[in-house]
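J.: please find the sequence and the predicted model below.
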Amino acid sequence: MYLFTLCPYELVKYRSVSMKKIISYVVVGLFILLIAAQIGCVSAANTTPVELTIFAAASLTGVMGDLEPVFEAAHPGVNVISNLESSSTLETQIKEGAYADVYLPASTKNMDNLEKEGLITNASVTPYAINKLAIIVPKDNPAKIEGLADLAKPGVKMVSETAEVPVRRYTEQMLNKTLEDPEYGSTFVDAFRANVISEETNVAGAAAKVSLGEADVGITYYSDVTKGIADKVTIIEIPEKFNVVASYKAGVLKESKQPELSKEFITLLTSDDGKKILEEYKFSPV
């Protein structure tokens, strides 16, 4: 039987070589783990959804519902988040520090206010549509409304909006026009106001009340007859000489973390696809 022995020098040499191999293996292993971690971080970064926040007037509810999936399909990994309220409420929220990438009010006044405050990138402001006022009644039309003059009939239950909501401002402009017409005048305006039973904080709320039969009539935009209520209400035309045109503009907030995506969203609004969606909701693209 043979015994294998190492002299002290060979033993030290053997241990030194073994230790070097172990260290090499450890270093290689750590290097591999580092690369894997970096790949994982890059992968995680690539799969983390990007949010694009749109503050849009309530009258754009239907339009936004159709635009969101179109934009997201063209931009994988991007989630569009819509805040739908009255233009004045959205303006106030932005002034008070609420984050938004894109602002879509129903009034040029609200956009102008934010431009004056230095909150909007002026070069990004883009006109994209106009809208008009419309009379809407429940499908069964319990008050037998046939035209604008009928809104002054005694007992008609009418829903309107609070003073700061753009559609209410346009309604006031319409009433001012009727004051100058001998067939309407102050008698019509006074009776019209007396029939208002509720003032909603946005136009979508007013449209909803009419669709539910909680009011006999309301004045909204054409666009507020969305797919969800189209079978529940009827639109009655306002005479052209009294109607008011609302201009819609889009703008990118200076604080936007996604300025390029924001511009691309506005580009979608003004594209053929965007115009087609706007027309479906009775907007007139510009």
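T.: Nice, I can see it.

J.: alpha carbons only for contacts and neighbour counts from here, please
T.: Fine.

J.: separation between residue 69 and residue 282?
T.: Taking CA to CA, to the nearest Å as the measure, residue 69 falls 20 Å from residue 282.

J.: out of these two, which sits in the more crowded spot?
T.: With neighbours defined as other CA atoms under 10 Å, residue 69 and residue 282 compare such that residue 282 has more, 18 against 13.

J.: ok, longest strand in the chain?
T.: Using DSSP state E to assign secondary structure, the strand with the most residues in the chain is strand 126-138.

J.: which elements pack onto that one?
T.: Secondary-structure packing of strand 126-138 (3 or more CA pairs under 8 Å, 6 or more residues apart in numbering; DSSP states H and E): helix 166-179, helix 203-211, strand 217-221, strand 233-236, strand 245-252, helix 259-270, strand 284-285.

J.: 7 Å instead, please
T.: Other helices and strands packing on strand 126-138, by 3 or more CA pairs under 7 Å, 6 or more residues apart in numbering; DSSP states H and E, are helix 203-211, strand 217-221, strand 233-236, strand 245-252, strand 284-285.

J.: of all the ones you listed, which lies closest to residue 16?
T.: Judged by CA to CA, the one of the helices and strands packed on strand 126-138 that comes nearest to residue 16 is strand 245-252, at 65.9 Å.

J.: and the closest one, what's buried?
T.: Using 16 or more other CA atoms under 10 Å as the test for burial, strand 245-252 gives 246-252.

J.: in addition, the following structure is provided for comparison:
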Amino acid sequence: MNLKRKRILNLIIAAVATLVLLISWNLFQNVSPATSQQRTSLTVSAAISLSPALTEIKTVYQSSNPNTIITYNFGASGALEQQIQQGAPVDIFFGAATKQMDGLQKANLLLNETRRNLLTNRLVLITPKNGAVLSDFKQLTEAKIKKIAIGAPKSVPAGKYAQEMLTKLGLWPQLQPKLVLGNNVRQVLTFVESGNVDAGIVYTTDAKASDKVTVRLTAAENLHSPIVYPLAIIKNSRNPAAAKAFVEFLAGDRAKIVFQKYGFGTAR
């Protein structure tokens, strides 16, 4: 190879090297902070009555924490507990009663010192928008009320609270033939909205979310166990640090505003 060809080859090699370096530098410069940092995924199993509030909170949280990807698994607290007991990959459990959280704690499935009671709710009797006007729970025994929807007491906390209330009022034996059991409290709400039942018992937060039902009565709090929503991180969480950060946000003032907007109270 003569000197002239060698010089041209060297110039070509230098030019290619410079081009590669410039491309690499531009790619590096264009990487956003969100993609240059590792993304973290969290799975939150939560009572279905929390779905509207938590959906809004997710948007708020991810706007300032774009690297945390939150996936919700909504359902009846009893069903969610069973999934976790069977090894479902869950980071946070947010239930609608203490019973299911007690079960997980007894099975040693909770991360130590992360359990807390966060929210409260109320139990209400609803009818379809233009349904029967009821001013006393005893009117549920009347012939005009043929079907009453409640959550299945064994797996749906709202149904368990309803059973406790109706039992204390001495109405449970009479009303059992009229009961239509829902798999979760939102299904109970749907039964009432559609007019397939004459009345239903749900949380005040569920009734507030619908313009197709009317709240007729609110149950006195001494007629059932305290309605408390406990929250905890699961011991086998793949991302305990991110889970703790989200739990702290849920317990903070910004999330409290959202929960109150949807009708939840704050646990003391």
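T.: Arrived safely. Nothing here was measured: the structure is a model prediction, and the numbers come from that model.

J.: of the helices and strands packed on strand 126-138 of the first structure, which is nearest residue 262 of the first structure?
T.: Taking CA to CA as the measure, these were each checked against residue 262 of the first structure, and strand 245-252 came out nearest at 6.3 Å.

J.: hmm, who's touching stretch 166-180 of the second structure?
T.: Contacts to stretch 166-180 of the second structure, defined as CA atoms under 7 Å, 6 or more residues apart in numbering, come from residues 141, 146-150, 163, 223.

J.: look up how far residue 178 of the second structure lies from the residue at minimal distance from the centre of the second structure.
T.: Here the mean C-alpha position of the second structure is nearest to the C-alpha of residue 46 (CA atoms, centre = their mean), at a distance of 3.4 Å. Here residue 46 of the second structure is placed at a distance of 29 Å from residue 178 of the second structure (CA to CA).

J.: ok, now residue 98 of the second structure?
T.: Shown here: residue 98 of the second structure relative to residue 178 of the second structure, a distance of 28 Å by CA to CA.

J.: strands of the stretch 51-200 of the first structure, residue ranges please.
T.: Secondary structure of the stretch 51-200 of the first structure by DSSP state E, counting those that start in this stretch: the strands cover 78-85, 102-104, 126-138, 158-161, 196-200.

J.: out of these, deepest packed?
T.: Of all the strands of the stretch 51-200 of the first structure, strand 102-104 has the most neighbours on average by mean count of other CA atoms under 10 Å, namely a mean of 28.

J.: residues in the second structure aligned with it?
T.: Structural correspondence for strand 102-104 of the first structure: residues 92-94 of the second structure, per TM-score structural alignment.

J.: how big's the offset between the matching stretch and the first structure?
T.: Between stretch 92-94 of the second structure and its aligned stretch in the first structure, the superposed structures give an average distance of 1.3 Å (mean CA distance after the TM-score superposition for the first structure).

J.: mind listing what the closest residue to residue 145 of the second structure other than its chain neighbours touches?
T.: Nearest in space to residue 145 of the second structure, with sequence neighbours left out and distances taken as CA to CA, 6 or more residues apart in numbering, is residue 198 at 5.8 Å. When contacts are counted by CA under 7 Å, 6+ apart, residue 198 of the second structure touches 127-128, 131, 145-148, 192.

J.: roughly how far apart are the residue opposite residue 198 of the second structure in the first structure once aligned and residue 154 of the first structure?
T.: Using TM-score structural alignment, the partner of residue 198 of the second structure in the first structure is residue 216. Shown here: residue 216 of the first structure relative to residue 154 of the first structure, a distance of 12 Å by CA to CA.

J.: the first structure: which residue goes with residue 186 of the second structure?
T.: Using TM-score structural alignment, residue 186 of the second structure pairs with residue 204 in the first structure.

J.: now swap in residue 79 of the second structure and tell me
T.: Going residue by residue (TM-score structural alignment), residue 79 of the second structure aligns to residue 89.

J.: what about its match, how many residues nearby?
T.: Summarising burial for residue 89 of the first structure: neighbours were counted as other CA under 10 Å, giving 19.

J.: cool, and residue 109 of the first structure?
T.: Residue neighbour count, defined by other CA under 10 Å, stands at 14 for residue 109 of the first structure.

J.: one step back: got a list of what the match of residue 186 of the second structure touches?
T.: For residue 204 of the first structure, the contacting residues are 58-59, 224, taking CA under 7 Å, 6+ apart as the criterion.

J.: what's the burial count for residue 231 of the first structure?
T.: Using other CA under 10 Å, residue 231 of the first structure is surrounded by 12 other residues.

J.: I'd say residue 74 of the second structure and residue 46 touch.
T.: Yes: here residue 74 of the second structure lies in contact with residue 46, judged by CA atoms under 7 Å, at a distance of 5.0 Å.

J.: between the buried residues of strand 245-252 of the first structure, which sits nearest residue 78 of the first structure?
T.: Residue 78 of the first structure has its nearest neighbour among the buried residues of strand 245-252 of the first structure in residue 252, at 16.9 Å by CA to CA.

J.: ok, now which ones touch that closest one?
T.: Per CA under 7 Å, 6+ apart, neighbours of residue 252 of the first structure: 101-103, 120-121, 124, 259, 262.
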